[in-house]
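1. I need the structure of the sequence given here:
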Amino acid sequence: MKKYLLLLTGLFLAFTPPAREPISKEMAAAVTAFIKTFDEEQRKLALYPFNDNERYVWYYTPVPRKGLSMKKMNPDQQKAAMALVKLAMSEQGYEKTTAIMDMENVLRVQENRPPNDTHRDPINYFFTFFGEPNSKEPWGWRLNGHHLLWQFSSLTGKVSGMTPTFLGSNPDIVRVDVPQKGKQILKKEAELGLALVNSLNSDQLTMALISETSPQEIFTTNVRKASIEKMEGIPFPKLTESQQKTFLALLDTYLNNYHVTLKNQQMDKLKKVGLDKLVFAWAGDRQPGFGPGKGQYYRIHGPTLLIEYDNAQNQANHTHTVVRDLTSDFGEDVLAEHYKSQH
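-> So this is what the prediction gives:
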């Protein structure tokens, strides 16, 4: 176990950006200032009690949503909204978020829609706030739209909930003749997953391979409580040292999307349960070998964390990824402790 922690420490020191100021007070101040700019109609759209069931409702398909759309914000409010997004995540996470929103412009062209089409619209993304920021009562906010979900919860003055998180891209690689041609937003997620599965020997692959057919969708979809019945795959200790580095680089690719404080909170959970409890599972066509252009699915699964990656739709050019905290999606574990102490 000590060897794993040393490996983890060395790798994450290399990948982790310099720490910023603690996020809780900054986020509370930014949300408070943002909400003050809302008129009455905007408040009705954007604000919900923290205990409203709407907090658990999210979609990654282009469907109607509740909340305040960026389309219904003035330019200054749109800037404030994106400043809040930038505050909550790393530079990498912010770049992926804005690129996913911009992918709606690609889909307009790819689907031959007119320039004023609203079904594919880069500002058709919704901000929703649950409760109002304070240090004693729970509150939170989310950003949700096509292929995008960021969900944050603050309990007793500390931002402790940062999942579910969903990032997707259609197309995965832009091939139509547009300024974004060649763009692949989730490139590292794809390349590191393939690098890991292709490094496995036959005995290791027997453990890792759960199916020779990739599913058409992530298993957990958008359910309130994520659960996969069996923890299948190759355990972390069964990987070579080189493979463990690839595994951790893949894990880091997902966690590095968050503000460093939130990333470190998730890493602390992983360290407590132990890296040896994590498994890597793969599903996909391996004839003659795993590679781009074929359906691919993998997951990283442990007692506290589930990460899923799927690229099978649209001839394996449509990617979905999700991060679920199995102990505290929507901040549920800290919330339960808060209500228990209040009682």
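
2. okay, CA-based contacts and neighbour counts for the rest of this
-> Fine.

3. which residues in this protein form strands?
-> Secondary structure of the chain (DSSP state E): strands at 47-48, 68-69, 126-130, 139-145, 148-155, 158-161, 165-169, 209-211, 234-235, 279-284, 296-301, 305-311, 319-325.

4. One more, so I can put them side by side:
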Amino acid sequence: MEILVSLVLKPAESEREREKEREMECLFRRSSSFGKMKLDPSPYPPQKRCLSRNAAFSYQKFIQFALEETQLHTQLIPSPLQEHYRHLKAIDGKTKLQTLAFQSSKIRLYRGLIIEGDNAMQVLDFALFPEPEYDVPIFCASFFTASNTNVVVLDLNPLHDVIDTEDYKAKYYKNLMPLGQKYAELLPWGSKITGESLGFFSPIVIWSKFCSDQHLHDILFAAFKEYFKAWLQLMDQAKVETNASQLHRNCEAQHKYLIWRAEKDPGHQLLKKLLGESLAQDLVWNFLFNGVNTLGSKSFLDYFPEYRCVDGSISKKRSIIGKSFENRPWDAKGNFIGANIR
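-> This is a model prediction of the structure:
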């Protein structure tokens, strides 16, 4: 499926700026699904709260911002996954699915999926995974929008524990807590979340549910931009890891994250409806959470034995420990104030 959109660039004021524009145009052309993206730079007009439709709202601008911002920090190279998954077509013949996939010297996989369907239904699943030589968090933006409903998760998912240990949390989140608090107040906690899922979130996670509202969409876009800039700065500052045991630890941590998401991500049911079970399974395991088959050899049950059924299969339940958190379990300093997740 070819998506024809056009990128609006500001007039160049110097040869250097013109060169940057040419590089950006080339980059967009090489990404088949987001090849020529058009974005109206004017601010959205004010609208009434709790819109009944989201026709004017699009996640395309989120991806455009991310691509442009990333180009200021590193050179993106199209991933082979881009070509493989560029022609996704929904069974209903109407819903549009768009993908992009890149990589760079520090980024193992930079991938995104946008779904646009009937009744103002839109999905953005966007993530950036560092190379194992870096223990930088995983950038995660998972947004679902329907005619009057929004469910969003925005986070720098920790590669290592931030609930029971302090080192990793202090390294990556201490200076970001004011940013997290700012948006925690603007986009309130989205009610109950399982203890298992919480283990993959950071103290600055935005987990929210809200009615379709232009003002809140603007806040979400602002949060996305600030979180993405923060993640790029962390990547810029990251030092390559040469210790073999730490490299193994990074690989296993990312592998555990990927296999959990591939097995338990709630968006799988929508993909099965749109693409059929076989193609949806392929997209989830080999595109969205690529690395399950290359970063480690452990199985889901090796990491999460509590999910083993009597017959040896994996339980379909989202939660086994049965514990959920209705309120934000971190304080303003990033201290975990919820009861033990287990």
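
5. So after superposing, what's the score?
-> After superposition, the two chains reach a TM-score (TM-score structural alignment, normalised by the length of the second structure) of 0.29; 163 aligned residues with a CA RMSD of 6.7 Å.

6. of the strands of the first structure, which approaches Leu262 of the first structure most closely?
-> The closest of those to Leu262 of the first structure is strand 158-161. By CA to CA, the value is 7.3 Å.

7. Buried ones in the longest helix anywhere in the second structure, by neighbour count?
-> Longest helix in the second structure, counting residues (DSSP state H): helix 214-237. Across helix 214-237 of the second structure, burial judged by 16 or more other CA atoms under 10 Å covers 214, 216-217, 220, 223-225, 227-232, 235.

8. any idea which of the residues you listed is closest to Lys96 of the second structure?
-> His217 (21.1 Å).

9. Turn the strands of the first structure into CSV, including distance to Val260 of the first structure and mean neighbour count.
-> As requested, the strands of the first structure are exported to CSV (distance: least, CA to CA, whole Å; neighbours: other CA atoms under 10 Å):
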stretch, distance to Val260 of the first structure, mean neighbour count
strand 47-48, 28, 20
strand 68-69, 27, 22
strand 126-130, 22, 23
strand 139-145, 18, 24
strand 148-155, 14, 24
strand 158-161, 12, 23
strand 165-169, 15, 24
strand 209-211, 33, 17
strand 234-235, 27, 22
strand 279-284, 24, 24
strand 296-301, 20, 26
strand 305-311, 17, 23
strand 319-325, 16, 24
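
10. quick one on the thing from earlier: next SSE downstream of the longest helix of the second structure?
-> helix 244-264 (DSSP states H and E).

11. circling back: distance to Leu81 of the second structure for the buried residues of helix 214-237 of the second structure - can I get that in JSON lines?
-> Converted to JSON lines, the buried residues of helix 214-237 of the second structure look like this (distance: CA to CA, whole Å):
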{"residue": "Gln214", "distance to Leu81 of the second structure": "34"}
{"residue": "Leu216", "distance to Leu81 of the second structure": "33"}
{"residue": "His217", "distance to Leu81 of the second structure": "30"}
{"residue": "Leu220", "distance to Leu81 of the second structure": "28"}
{"residue": "Ala223", "distance to Leu81 of the second structure": "28"}
{"residue": "Phe224", "distance to Leu81 of the second structure": "24"}
{"residue": "Lys225", "distance to Leu81 of the second structure": "25"}
{"residue": "Tyr227", "distance to Leu81 of the second structure": "25"}
{"residue": "Phe228", "distance to Leu81 of the second structure": "22"}
{"residue": "Lys229", "distance to Leu81 of the second structure": "25"}
{"residue": "Ala230", "distance to Leu81 of the second structure": "26"}
{"residue": "Trp231", "distance to Leu81 of the second structure": "23"}
{"residue": "Leu232", "distance to Leu81 of the second structure": "22"}
{"residue": "Met235", "distance to Leu81 of the second structure": "22"}
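
12. quick one: which two of the residues you listed are the most distant?
-> Across those (CA to CA), the longest gap, 31.5 Å, separates Gln214 and Met235.

13. Am I right that Phe139 of the second structure is in a strand?
-> Yes: per DSSP: H, G, I helix; E, B strand; the rest coil, Phe139 of the second structure lies within a strand segment.
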